[in-house]
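**Student:** Next comes the sequence, and after it the predicted model I'd like to discuss.
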Amino acid sequence: MLGLELIVVIGAVLVACRVGAQRTGIAAPVLQLAAGVLLGLLPTFGALELPSEVVLLLFLPALLWWEAFNTSLREIRRYRRAIFLTSTLLVVATAAAVAATAHAFGVPWGPAWVLGAALAPTDATAVNVVARYLPRRQIMVLRAESLVNDGTALVVFGLAVGVVVSGEELSPAHIGWELLVSYGGGIAAGVAAALVWVALRRHITDTLAAATIFFLIPFTGYLLAELVHASGVLAAVAAGLIVAQTSPVYGSAPARRQVFATWGFVTFLLNGALFVLIGIESQAAVRGMEGADLLQALGMVAVIALVLVAVRIAFLFTSVFFIRLLDRRPQQRLLRVGARARIVSGLSGFRGAISLAIAIAVPTAIDAGSAFPYRDTIVFTTFGVICVMLLPAFFLPAVIRWARMPEDTEPEEELHYARTQTSTAALEALPRLADEQGARASTLHRLETEMREHLDVLGADPDDDAPDAAPQLRSDYNRLRLAVIAEKRATLIRLRRDRRIDDTVLRRMQFTLDIEEIRLLEDPADDE
């Protein structure tokens, strides 16, 4: 019965935290984590233990795929140098700093590096804690970093566990091979899964079947990556980025609306449930510690949390000088941010699901048969740091205001540009479209007049009290408008391909076009 009780309770907690976040302004993940800690105090839930496979196979592929799907590929290209540095060198530097800190507390180097690997990557879903406060540019960079750095952390984790469990010796060639397999194999698996399912999607017209294909893509990529011992996390991310590029081209409006509605709800449940489960699991982590070990671990939690912030801020300040030394091109100078903005980014390095998964995936025993050394300390410290690292969410809005970050007007400017260009292109193509659709001259004149009067006809409803609203003429009119929408959508895709607008702008415009298309398709006049 515990499973059913857990589902009902977590669902109720998510509703309460959602309402509480809206009324108090406190980030929902913070409330969900606190609620999970309180639930863990109850005997019914206190004994719950979350298998690492549940996090790795259920939560991560879906959450990271959806985050990648909603991430701007253009922004990743634009800030690829910074993203590469933070997702590779910063991860290794962070793991080393955490390992050195843990070793100073008496933890042997092997387990200390395992702990460092668990806490090195930031979390893509936890970044949403501050998403509403940050400019699009900064939040996109944080998300992209979080999506990529998991692969590096998992390689470090695998190497460190191998040293502890079997005593294997590491060489530069071995480390390089592991990185190549993790990144290359993971990305290849994600690309293969996305391309296969997208090719199949072109021949699927049923809305539910198309939505099911979207559901299968991240898990297929993750499975393929696991089969070749590569990074399933990177596979899900690569698949999400590819599908985001192809969805506007091959998907239908009803299918897209079905997918967005379904995945928005699913990811809300998964993300919220994960933070609640982290809170519940913290009780099990506490029970694994005793006496002096617990006090030592509490001290490690506090010190490591500070080390994580310090290393991240130091890296962001030092790496920028390295980049400026190597690249002084004018376009590179346009990407620079101020010192206060780097402080904000330094405080936004939240930990979450991947750290949780790595910690509870630590083996319980080594090849010699004895218990994995300091496993309870690793699990407890990881849980503790995840919780502590969310505390900046309380004062980060004030820090963001202090940073006086410039207003990001680019999205609205690009949106206005996209509306102008799509309406212009559709207006120019209107005579051709009317001829292709066999539209009457009165219908052509009516729509042409509306499009000239309105920059975007989607906000108007010209059917109300129209003089030619007879069913036949209205059906004629709707067909022509559907052709106009198709022309606008083609123009949007071309603007995105030419990098004149961002993926987020395309999605906003596409949402409006899809809603209008669905309304026209459901118009009773078309059934006459």
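**Tutor:** Okay, I see it. Numbering: from 1, shown residues only.
**Student:** From here on, just use CA atoms for contacts and neighbour counts.
**Tutor:** OK.
**Student:** unless I'm mixing things up, residue 88 is touching residue 150, no?
**Tutor:** No. The criterion here is Cα atoms under 8 Å, and residue 88 misses it with residue 150 at 9.3 Å.
**Student:** higher neighbour count, these two?
**Tutor:** Per other Cα atoms under 10 Å, whichever of residue 88 and residue 150 has more neighbours is residue 150, with 27 against 19.
**Student:** Not counting residues beside it along the chain, what's closest to that one?
**Tutor:** residue 121 (5.7 Å; Cα to Cα, 6 or more residues apart in numbering).
**Student:** Surely that neighbour is in contact with residue 353?
**Tutor:** No. Contact between residue 121 and residue 353 fails when scored by Cα under 8 Å: they sit 9.9 Å apart.
**Student:** Give me the more crowded residue out of those two.
**Tutor:** Neighbour count, other Cα under 10 Å: between residue 121 and residue 353, residue 121 has more, with 33 against 24.
**Student:** Now do the SS call for the more buried one.
**Tutor:** coil (DSSP: H, G, I helix; E, B strand; the rest coil).
**Student:** Structure two is appended below for comparative analysis:
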Amino acid sequence: MLEDFPFYLGLIVAIVFLIMLAEKIRVAYPVLLVLFGLAISLIPGIPPVHINPELIFIIFLPPLLYEASWAISGKELWRWRRIIGSFAFVVVFLTALSVAFVANHFIPGFSLALGFLLGGIVSPPDAVSAGAILKFVKVPKRMSSILEGESLLNDASSLIIFRFALIAVATGQFIWADATLTFFWMLTGGVGIGLAVGWIFMTVHKYLPTDTNTDMALSIVTPYVMYIAAEEAHTSGVLAVVSGGLLLSSKRYLFLSSSSRLRGINVWESLCFVLNGLVFTLIGLDLPEITSGLGDVSVSAAIGYGLLITAVLIFGRILSAYGAVITTLIARNFITVADRRNPGMKVPFVLGWTGMRGVVSLAAALSIPVQLADGSPFPQRNLILFITFVVILVTLLLQGLTLPYVIKKIGLPDVDHPDPEQDEENAIRREMAGHALLHLQNKYSEQLERQPFLRQLAAKWADKSQLRVEEDLAKEVKDVYLDILNQQRNWLLQKNLAEETLDEEIIRKQLKYLDLEEEKLLFI
């Protein structure tokens, strides 16, 4: 392992340059990284790469899910909960069912249980790929929120299907009563353990004398504790990380200092940057090992099976997207839905075309045991691995490269935010400045008369001019300014909750600005 260290070090450097290249040529970096891994795997003398599925599940998955749960808007997640829930659970199940019947009918030696196993593996779209692509094109906020919310939950639902199918293949039977109880425990237990661990860490952050460094160390440990605790309890580690991450994200302003919040953004962005780069490169690097295990099945036949399953996934997701819209249009006559407007025929197609597969699918396929309990080889394991690789590669290349063009060609209006983002941001700033000025004048009128710095603040909020900070500020002035910053922070949080269609990204920008203002006081 030590002699291969320079290779892996060079791999990280190459990943950094490829991601920069992807930004320059405006291509989603997972596409370039998979092709890069595929290319160097064919070079003679390259050290063989064996991907341990436990490495991906334990090392990679918890932090990536945790960071995503902090980045997503909880308000948007709740607003679009019905369609997110339908895509994350109902569509994943229907996709696995479709793959099971197609594989059973067209692939020799595939039973329905094996088909469900394959369906559970390839059913969840990859959030990282979609997110990387959507950076280059503007899509309505509701669509990005739905995709982000779906990606947080579909990994859990697909892995639950995968586990049930694995038991059915290994034992040759499927007991519905046991499966129902297990499914209920995996859902409730995963969420419960995630919330409990999140509450414990939040209490530690809040009541123990932590500083920025210890906050960062605790934040990195948190998703691993959530995941491992849930898995040890035989429930869903994915749901534990997601639910715990959402809890801590929503309470971040109660237990983290401004320094820790600002440092956390940089730490987590850098950590996930490296993890995402490595995992997509490893997907390509693993091809020789996958191909060598095909045995009696020819490579051309295996590629054909992979393309067949890919077609089922693509068309199935598009049909599901249209089905979800039709269901919503019918349901709005009987129940209150998040939006009663007809989204048209363009939005479902784009939503259906965002079904790139990635790391979770590969990790699940690799986690299939080599042998059954009786010592016999696990049926079709190598073919399932190869089909999974083909699905990942084709969806990344076909959908990943064409999605920006499809979005630009179709043109999706943002009905929730018709005004430019800068206009919305400026309006929020004006309202926030007016709120701060009113608070300063009403509560600190006496200090306002005798402190020049506070008069500068009042002038700044009155005419939106830039403030020149004096070198030395009295403690009284700092206390007043901190109180005003907290008032502005609370006002922003309340406004975000009160206005359903307000873009939370704008609110978060202003909250970050307030954290930066608070940081400045440490050096004055």
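**Tutor:** Sure, I can see it. All values derive from a computational prediction rather than experimental measurement.
**Student:** Which residue, other than its chain neighbours, is closest to residue 56 of the first structure?
**Tutor:** Closest residue to residue 56 of the first structure apart from its sequence neighbours, by Cα to Cα, 6+ apart: residue 357 at 6.3 Å.
**Student:** And the counterpart of residue 306 of the second structure in the first structure, how far from residue 65 of the first structure?
**Tutor:** Structural correspondence for residue 306 of the second structure with respect to the first structure (TM-score structural alignment): residue 301. According to Cα to Cα, to the nearest Å, residue 301 of the first structure and residue 65 of the first structure sit 30 Å apart.
**Student:** repeat for residue 499 of the first structure
**Tutor:** In terms of Cα to Cα, residue 499 of the first structure sits 23 Å off from residue 65 of the first structure.
**Student:** and these two? which has more neighbours close in?
**Tutor:** Between residue 499 of the first structure and residue 65, counted using other Cα under 10 Å, residue 65 has the larger neighbour count: 31 against 12.
**Student:** pretty sure that one is touching residue 242, no?
**Tutor:** No. Here residue 65 of the first structure lies out of contact with residue 242, judged by Cα under 8 Å, at a distance of 10.3 Å.
**Student:** neighbours of residue 381 of the second structure, just the number please.
**Tutor:** Other residues close to residue 381 of the second structure by other Cα under 10 Å number 20.
**Student:** which strands and helices sit next to the helix or strand residue 480 of the first structure falls within?
**Tutor:** Using DSSP states H and E, residue 480 of the first structure sits in helix 471-497. In terms of contacts (3 or more Cα pairs under 8 Å, 6 or more residues apart in numbering; DSSP states H and E), helix 471-497 of the first structure is packed against helix 410-437, helix 441-453, helix 503-521.
**Student:** Helix 441-453 and that one, what's the angle between them?
**Tutor:** 40 degrees (axes from the mean of the first three to the mean of the last three Cα atoms, to 10 degrees).
**Student:** What is the equivalent residue in the second structure for residue 255 of the first structure?
**Tutor:** So, by TM-score structural alignment, residue 255 of the first structure is matched to residue 260.
**Student:** residues in contact with that match?
**Tutor:** Residues counted as contacts of residue 260 of the second structure (Cα atoms under 8 Å, 6 or more residues apart in numbering) are 211, 212, 213, 215, 216.
**Student:** nearest residue to the residue nearest the centre of the second structure other than its sequence neighbours?
**Tutor:** Among the residues of the second structure, the one closest to the centroid is residue 68, at 3.7 Å (Cα atoms, centre = their mean). Excluding the flanking residues, the one nearest residue 68 of the second structure by Cα to Cα, 6+ apart is residue 152, at 7.4 Å.
**Student:** these two touch, right, that neighbour and residue 69?
**Tutor:** Yes. Using Cα under 8 Å, residue 152 of the second structure makes contact with residue 69 at a distance of 7.1 Å.
**Student:** Mutual contacts of those two, please.
**Tutor:** With Cα under 8 Å, 6+ apart as the test, residue 152 of the second structure and residue 69 both reach residue 242.
**Student:** Let me know the secondary structure of the alignment partner in the second structure of residue 401 of the first structure.
**Tutor:** With the correspondence set by TM-score structural alignment, residue 401 of the first structure lines up against residue 408 in the second structure. Three-state assignment for residue 408 of the second structure (three-state DSSP): helix.
**Student:** wait, isn't residue 408 of the second structure in contact with residue 137?
**Tutor:** Yes. Residue 408 of the second structure lies in contact with residue 137 (Cα under 8 Å); the separation is 7.3 Å.
**Student:** which residues do those two both contact?
**Tutor:** Shared contacts of residue 408 of the second structure and residue 137 (Cα under 8 Å, 6+ apart): none.
**Student:** Report the contact partners of residue 243 of the first structure.
**Tutor:** Neighbouring residues of residue 243 of the first structure by Cα under 8 Å, 6+ apart: 69, 194, 198.
**Student:** what's the matching residue for the last one over in the second structure?
**Tutor:** Pairing criterion TM-score structural alignment: the partner of residue 198 of the first structure within the second structure is identified as residue 202.
**Student:** element containing that match, please.
**Tutor:** Element membership of residue 202 of the second structure [criterion: DSSP H and E] is helix 176-207.
**Student:** quick one: the helix holding residue 480 of the first structure to helix 503-521, angle?
**Tutor:** 170 degrees.
**Student:** Contacts made by stretch 97-114 of the second structure with the rest, please.
**Tutor:** For stretch 97-114 of the second structure, contacts defined as Cα under 8 Å, 6+ apart pick out 115-119, 165-166, 168-169, 305, 309, 312-313, 316, 380.
**Student:** try 6 Å this time
**Tutor:** 115, 116, 119, 165, 169 (Cα atoms under 6 Å, 6 or more residues apart in numbering).
**Student:** Max pairwise distance over these: which two?
**Tutor:** 119 and 169 (13.4 Å; Cα to Cα).
**Student:** These two - which one has more neighbours?
**Tutor:** For residue 119 of the second structure versus residue 169, neighbours defined as other Cα under 10 Å are more numerous around residue 119 (31 against 21).
**Student:** Alignment lookup: the more buried one to the first structure.
**Tutor:** By TM-score structural alignment, residue 119 of the second structure lines up with residue 116.
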